[in-house]
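Novice: pasting the structure only:
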């Protein structure tokens, strides 16, 4: 007895093929392949890049030298910390990064006041000229953002008279 395949059999075969193919694709439809609870895809914000001015010194510790670097961040609120972190490594081998021993814990803008919380490692401590230049490099780097009107620098979460004991630290630092 010969069996004939009619349109119902063909239609059933196609339906099963499509169903099996659809089930085989288990990747979520997002660029990072991340999911949150329940398997719902989470969209990751795209990284943004911005060219900013950063400031370093030479071996003499007598003045600042400006360089432009690209920073990468995801949210606009992260650009301040990204710019501060850029002060930790110099793009020029002849210049010294004053922030090398500094950990920038946070940088948050609220109504024009940028609060920077930092920690200083023992190898990050500088003498009076270096501390003065460090404060100036932070000031210059942050005031390039027009929305920043004042800067409040905290050391380990506290207002201090000085970052390292040599130079008075105004609370807040105001734009000239």
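Specialist: Received, thanks. Everything numeric here is computed off the predicted structure, so don't read it as measured data. Residues are numbered from 1 along each chain as shown.

Novice: For the rest of this, base every contact and every neighbour count on C-alpha atoms.
Specialist: Noted.

Novice: Do you have the helices of this structure handy? List them.
Specialist: Listed in chain order, the helices of the chain (DSSP state H) span 7-24, 79-86, 128-142.

Novice: which residues touch the one residue sitting closest to the centre of the chain?
Specialist: For the chain, the residue lying nearest the average C-alpha position, counting by CA atoms, centre = their mean, turns out to be residue 82 (3.7 Å). Residue 82 is in contact with 71, 72, 73, counting by CA atoms under 8 Å, 6 or more residues apart in numbering.

Novice: Can I get the buried part of these as one ChimeraX selection?
Specialist: Buried residues within those, by 16 or more other CA atoms under 10 Å, are selected in ChimeraX with:
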select :71,73
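
Novice: Against that first model, consider the following:
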């Protein structure tokens, strides 16, 4: 009888030690700070990406800068080209996910992004208008740079059936222009950008 009690106690002790060692060997997962707006910028710090993110997978059409147009300047070429992509929508809105995607450089040498260094503070949608709030400290460039930024944002967001126009804000306020060249005081529709 004492032998059985000893064996059971010893077995429980061994199991407890194994469970403790397994628990201690796992590294803690750092959780990123919550976003300040609905749109996130990649520069907020290192973000741990879940290899199997939870959320709904949605197919969207995104617009990127046509590198051939930039290098040749030919007016017969489109300034931005569309690219279909599947994105995962979870905690962030679809609009915020789209903006985060068009900030990333796409694969290949035919497309690029004009938004790589621009910080998107937030995006909200009301009455078929997307309100995109950008940080003013990184908004600089010539008229081509400004035009390409507007094309990428307006074309990508107006692909959504619930958005007809985009109102750009700088640090939470309406401005006359983003970079000094194109008026943005009113919401912009696709046709406002030329094609």
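Specialist: Sure, I can see it. The model shown is predicted, which means the values in this text are computed figures rather than measured ones.

Novice: Need the TM-score from the superposition.
Specialist: Comparing the two superposed chains by TM-score structural alignment, normalised by the length of structure 1, the resulting TM-score equals 0.65, with 159 aligned residues with a CA RMSD of 3.7 Å.

Novice: circling back to that earlier point, export the contacts of residue 82 of structure 1 to TSV and append columns for distance to residue 147 of structure 1.
Specialist: TSV is the format used below for the contacts of residue 82 of structure 1 (distance: CA to CA, whole Å):
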residue	distance to residue 147 of structure 1
71	18
72	19
73	17
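
Novice: Which one of the contacts of residue 82 of structure 1 is nearest to residue 59 of structure 1?
Specialist: Nearest to residue 59 of structure 1 among the contacts of residue 82 of structure 1: residue 71, at 25.2 Å, using CA to CA.

Novice: one step back: could you measure from the residue nearest to the centre of structure 1 over to residue 94 of structure 1?
Specialist: Applying CA to CA, to the nearest Å, the value for residue 82 of structure 1 to residue 94 of structure 1 is 22 Å.

Novice: picking up where we left off before, in structure 2, what residue corresponds to the residue nearest to the centre of structure 1?
Specialist: Residue pairing (TM-score structural alignment): residue 82 of structure 1 is matched to residue 97 of structure 2.

Novice: how far away is that match from residue 10 of structure 2?
Specialist: When CA to CA is applied, the distance between residue 97 of structure 2 and residue 10 of structure 2 equals 54 Å.

Novice: Let me know how buried the corresponding residue of structure 2 for residue 18 of structure 1 is, in neighbour terms.
Specialist: Using TM-score structural alignment, the equivalent of residue 18 of structure 1 in structure 2 is residue 12. A count of neighbours around residue 12 of structure 2, defined by other CA atoms under 10 Å, yields 12.

Novice: what do you get for residue 13 of structure 2?
Specialist: Neighbour number of residue 13 of structure 2 under other CA under 10 Å is 11.

Novice: got it, and residue 26 of structure 1?
Specialist: Other residues within reach of residue 26 of structure 1 by the criterion other CA under 10 Å amount to 7.

Novice: For residue 18 of structure 2, see how far away the match of residue 18 of structure 1 is.
Specialist: Residue 12 of structure 2 sits 10 Å away from residue 18 of structure 2 when distances are taken as CA to CA.

Novice: repeat for residue 160 of structure 2
Specialist: Spatial separation of residue 160 of structure 2 from residue 18 of structure 2 under the definition CA to CA is 53 Å.

Novice: cool, and residue 124 of structure 2?
Specialist: Here the distance between residue 124 of structure 2 and residue 18 of structure 2 works out to 50 Å (CA to CA).

Novice: Name the residue in these two with the higher neighbour count.
Specialist: Just comparing residue 124 of structure 2 and residue 18: by other CA under 10 Å the higher neighbour count belongs to residue 124, 16 against 12.

Novice: any idea how far the residue nearest to the centre of structure 1 lies from residue 137 of structure 1?
Specialist: Distance from residue 82 of structure 1 to residue 137 of structure 1, counting by CA to CA: 14 Å.

Novice: what's the closest non-adjacent residue to residue 189 of structure 2?
Specialist: With CA to CA, 6 or more residues apart in numbering as the measure, residue 165 is the residue that lies nearest to residue 189 of structure 2, at 4.5 Å, once sequence neighbours are left out.

Novice: one step back: just put the helices of structure 1 in a markdown table and tack on distance to residue 33 of structure 1.
Specialist: Below are the helices of structure 1 laid out as a markdown table (distance: least, CA to CA, whole Å):
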| stretch | distance to residue 33 of structure 1 |
| --- | --- |
| helix 7-24 | 16 |
| helix 79-86 | 25 |
| helix 128-142 | 35 |
